[in-house]
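Engineer: Pasting the sequence and the predicted coordinates here, then a few questions.
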Amino acid sequence: MTILVTGGTGYLGGAVVRALRRRGDRVRVLARKTSRTDELARLGVEIATGDILDRTSVEQALDGCDVLYHAAAVYEYWTPDRALQKRITVEGTRNVLAAAQAKGVRRVIYTSTSYTIGEARGQTGTEETHHRGYFIGVYDEAKYHAEQVAREFAWQGLPVVILNPSGIFGPGPLKPVGKMMLDTVTGRQPMLLRGSVSHVYIDDVVQGHLLAAEKARPGERYIVSAYNVDAADFMRETCRLAGVRPPPVGPLFIGRIVANVQELVARRTRRPPDLPREVVALLAHGMRVDGSKAERELGLRYTSLEEAIVRTLAYYWEQGWLKQKPACLQDGTEAGSELYAGRR
């Protein structure tokens, strides 16, 4: 059996690929010509050159595949080309699922996000929550419409399972939550902001993907999320385990001002701001979801928050990103993710 992974050169998709290869599966990754695939090739992964915006290349990549993990998307809260972000996320998903339908793929795991749940302010979102009817930013809007595409294909009979992970952090390339953690413990984040957030550890999301292919019911969605916390408290706990003084907590209106200024600069430099306006908007609205369905139906077990942060800090230390060894590792413990063991 060959498994195709889209987004396999990215953060989550790459972690799924490593887990599949550790298990001994035959894995093929759809990657653009410009993508770096050297590490995947060393893992014995077959590379199919193509693009999710090119349906023909997706169909060719699916030749002989029984299972598809569609994890390709733009996981950023700011990009210089928002229209392209929407096109990749929505139309790319339509192309991939249409190709899977044409090829008769046995199981499709589509990676959405918990931001599509759309819970109202102060509500805890579940898989059955009715969307509030408005969006916080471009990221959740694009992912919402892409998930609707996945549901349409499920109604047509394609065996699609939808996973909705919350804000992912852990070892690997720096994405929004992980970058904020690193910036905070290294003193590059001058202030913390309060607001309810939902997070999950990368290894748990990967395990959720593997379990979904085996146990999930087609047409169902599963929230993968472990920690409902205050954003400032989450960063303060990260600082405690790192052994550094946390930044002060500031008001959201200051965060809005900073984000507006940074995005004005970003439009000129085309370099992402440290604090996108979309992040401040998410904190102002708040986010809280329930990931227990994945525990009940898939058998997923979540890592404790402290262990997840310790493993993340261990990885940052191993990469040379921290000036001092985290306090939680002073006893010699090296607790990085198994999926990244030995990587530098």
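Structural biologist: Perfect, I can see it now.

Engineer: make it CA atoms for all contacts and neighbour counts henceforth
Structural biologist: OK.

Engineer: Can you name the residues that contact Ala99?
Structural biologist: Contacts for Ala99 (CA atoms under 8 Å, 6 or more residues apart in numbering) come out as 55-56, 58-59, 62.

Engineer: let's bring in a second model and compare:
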Amino acid sequence: MKILLTGGTGVIGTGAIPAMLKAGHEIRLLSRHADRDVSRFPAGVESFTADLGEPGSLPQAVQGCEAIVHIAGIVEERPPEITFEKINVGGTRALCAAGEAAGRPYFLHVSSLGADRGESEYHRSKLRAEQIVQRYHGPWLILRPGAVYGPGDETISLLLKFIRHLPAVPIVDDGTQPFQPLWFEDFGAVLAEAVTRRELAGQILEVAGPDITSTVDVLDRLARITDRNPPRLPVPTWLAQVGASSAESAGGFGEKLLRQLGLSAPINSAKLQMLLEGSVLGNPQSNALISAFTVAPTPLQDGLEQLADQLPERPPGEGVGAVERSVYFAEIEPTTLSPAELLSLVLERITEVMPLEFAAEPGAPTRAELGVTMTGAIPGRGHFQVRLDERTETRATFVTIEGHPLAGVLTFSTDATPRGVRFAIELVAQSANVADWLAMRTFGRAMQSSNWRAVVRRVIALSGGEAPQGVQKQHETLSEEDVTALTGRVRELVARREREETEQEIGSAPDH
């Protein structure tokens, strides 16, 4: 079956597309940057560049598809361009009209648990979108998922970053407001099954995870997973409301300023309202995850343990300040190791080579392998992560993960020289936010240089050779053009690694 899918690059889409491919479906991914977005998926996903806000090309996008899966939506406004009315309501209206003009395929709409009773502007927009879908002149199905969590979601992933990086974690009141999160792969499996279940048409089904939890419960669980438990900082509801309103005032000026500083408000008015209302099933027996579909639910604890190593990368170009390139290297001679053997040895013994604790959480890997996420600790800054996104015989490229003090890429490389091996560490990065920028400008830069020189010296010792010229350094600031090109290359590395992992998961042969 060919399926037109919107919202394919978000958390829900990241779970849905592999599940649909595994079920044998073909996907037409509709987005504003579709050609770039499909690069992270294997064969079976084609691109269609379009904007839901410009409906003229949408009937062509629907043509030849047997189902439409409409995931795209926002939980945070950035007026005047991005609003609930334009995206959640207007986008749904445009896509329904396109479906009616192109054969009326089965229309699956992803709404939100609580859309029928929530008072937030977000929930009101989702309810208006549901009403549009119910007037669709063709078969339709509305799914109301609970808070879907997975790599980069805006609730549990945010709490994970708080636990790892903040000296204290803010919570609203006592943090016991209930919600019922749903693992992204479980909901992806629901969507893959739902497109074939025409007998469910005309219904509104609520889908949630198996566990009812709260902010404090999730924080307690994450503290055990990460072995880091900063104190909680209760924030009264009224103060949280004032903070959210201030950030959104003056046309969202506060939010724009925070984004320019590499920061984001921990909560907005819509999210706060949803938190206070609670997001749980009104009737536990009505959970369609179990009653209507054949998906085995993922327990919350299992999902959190998987999430701990799945947060998204943050490449250079997505931080604050200049992007700087530093190379630390040494000409090692003599050594019996080939360049490939030396790099393999470094990656196998990475925790010995790195100057900081580099397996900082229980069960963290101690060897660097392709796709593996390494977790380290910086005194006074908390835990950080990098992921090995590229591995060749003589090159290993790590990309920083969201929450790292840098937005950057780190490369270990080895090359043959007439007398031995050249080992180099290349760091291309910028500060992740203004606080880290200030830290780098005061003491961070000197500490960073000292640490990387120490790493090169440890590699020299590991090689069994010497470096007569010592550890050398090169440094430069990249131009905007160079940063743009580098960001594109890093995204390609990440997309290739994700694509290959999905191919392995679904059992398909590479076709890119």
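Structural biologist: Noted; the coordinates are in hand. Since the structure is predicted, the reported quantities are computational estimates derived from the model, not experimental observations.

Engineer: ok, back up a step: which of the contacts of Ala99 of the first structure does the second structure keep?
Structural biologist: Of the contacts of Ala99 of the first structure, the ones still in contact in the second structure (both residues aligned by TM-score structural alignment, their matches' CA atoms under 8 Å) are 55, 58-59, 62.

Engineer: and Ile168 of the first structure, what helix or strand is that in?
Structural biologist: Using DSSP states H and E, Ile168 of the first structure sits in strand 167-169.

Engineer: Can you identify the strand in the second structure that spans the most residues?
Structural biologist: Longest among the strand segments of the second structure by residue count, using DSSP state E, is strand 320-332.

Engineer: which part of the first structure lines up with it?
Structural biologist: Alignment of strand 320-332 of the second structure against the first structure: no match, by TM-score structural alignment.

Engineer: Superpose on the second structure and give me the mean offset of the next helix or strand after the strand holding Ile168 of the first structure.
Structural biologist: For strand 167-169 of the first structure, the following helix or strand on the C-terminal side (DSSP H and E) is helix 176-185. Helix 176-185 of the first structure differs from its equivalent in the second structure by a mean of 2.8 Å after superposition (mean CA distance after the TM-score superposition for the first structure).

Engineer: residues in contact with helix 176-185 of the first structure?
Structural biologist: Counting by CA under 8 Å, 6+ apart, 76-77, 167-170, 189-190, 235, 238-239, 242, 244, 246-247, 316 sit against helix 176-185 of the first structure.

Engineer: now do 7 Å
Structural biologist: 76, 167-170, 189, 235, 239, 242, 244 (CA atoms under 7 Å, 6 or more residues apart in numbering).

Engineer: same deal with stretch 313-326 of the first structure?
Structural biologist: Residues from elsewhere that reach stretch 313-326 of the first structure (CA under 7 Å, 6+ apart): 171, 186, 241-243, 334-336, 344.

Engineer: go on, stretch 2-21 of the second structure?
Structural biologist: By CA under 7 Å, 6+ apart, the list of residues contacting stretch 2-21 of the second structure reads 25-31, 37, 44, 62, 65-72, 150-153, 184-185, 188-189, 191-192, 502.

Engineer: Can you get me the start-to-end distance on it?
Structural biologist: Length of stretch 2-21 of the second structure, first residue to last, CA to CA, to the nearest Å: 10 Å.

Engineer: now stretch 90-108 of the second structure
Structural biologist: Terminal-residue distance, stretch 90-108 of the second structure (CA to CA): 16 Å.

Engineer: how about Leu258 of the second structure, what does it touch?
Structural biologist: Ser264.

Engineer: Leu68 of the first structure maps to what in the second structure?
Structural biologist: If you follow Leu68 of the first structure across to the second structure using TM-score structural alignment, you land on Ile68.

Engineer: Now do the contacts for that match.
Structural biologist: Contacts of Ile68 of the second structure (CA under 7 Å, 6+ apart): 3-5, 105-108.

Engineer: Looking at these, which is nearest Lys126 of the second structure?
Structural biologist: For these, the closest approach to Lys126 of the second structure (CA to CA) belongs to Leu108, at 13.8 Å.

Engineer: Select only the buried ones of the contacts of stretch 313-326 of the first structure in PyMOL?
Structural biologist: Burial among the contacts of stretch 313-326 of the first structure is assessed by 16 or more other CA atoms under 10 Å; the matching PyMOL selection reads:
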select buried, resi 171+186+241+242+243+334+335+336
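
Engineer: Return the subset of the contacts of stretch 313-326 of the first structure lying in helices.
Structural biologist: The helices, defined by DSSP state H, take in 241-242 from the contacts of stretch 313-326 of the first structure.

Engineer: residues touching Ser246 of the second structure, list them.
Structural biologist: When contacts are counted by CA under 7 Å, 6+ apart, Ser246 of the second structure touches Gly254.

Engineer: Kindly recompute the last result at 6 Å.
Structural biologist: The contact partners of Ser246 of the second structure, by CA atoms under 6 Å, 6 or more residues apart in numbering, come to none.

Engineer: tell me which element it falls in.
Structural biologist: helix 237-260.

Engineer: Of all the residues in that helix, which ones are buried?
Structural biologist: Result for helix 237-260 of the second structure [16+ other CA under 10 Å]: buried residues 237, 240-241, 243-244, 246-248, 252, 254-256.

Engineer: angle of it against strand 320-332?
Structural biologist: Here helix 237-260 of the second structure runs at an angle of 60 degrees relative to strand 320-332 (axes from the mean of the first three to the mean of the last three CA atoms, to 10 degrees).

Engineer: what does the next helix or strand after helix 237-260 of the second structure contact?
Structural biologist: Per DSSP H and E, helix 237-260 of the second structure leads on to helix 269-277 as the next helix or strand towards the C-terminus. Residues outside helix 269-277 of the second structure that contact it (CA under 6 Å, 6+ apart) are 120, 244.

Engineer: Which residue numbers in the first structure does the following helix or strand past helix 269-277 of the second structure align to?
Structural biologist: Per DSSP H and E, helix 269-277 of the second structure leads on to helix 288-291 as the next helix or strand towards the C-terminus. Counting by TM-score structural alignment, helix 288-291 of the second structure lines up with residues 293-296 of the first structure.

Engineer: Now do the buried residues in the matching stretch.
Structural biologist: 293-294.

Engineer: chain center to that stretch: distance?
Structural biologist: 19 Å (CA atoms, centre = their mean, to the nearest Å).

Engineer: Val206 of the first structure matches what in the second structure?
Structural biologist: That one, Val206 of the first structure, aligns with Gly188 by TM-score structural alignment.

Engineer: how far away is its match from Trp452 of the second structure?
Structural biologist: 42 Å.

Engineer: can you pull out the strands in the stretch 1-150 of the second structure?
Structural biologist: Here the stretch 1-150 of the second structure has its strands, by DSSP state E, counting those that start in this stretch, at 2-6, 26-31, 45-49, 67-70, 106-110, 140-145, 148-149.
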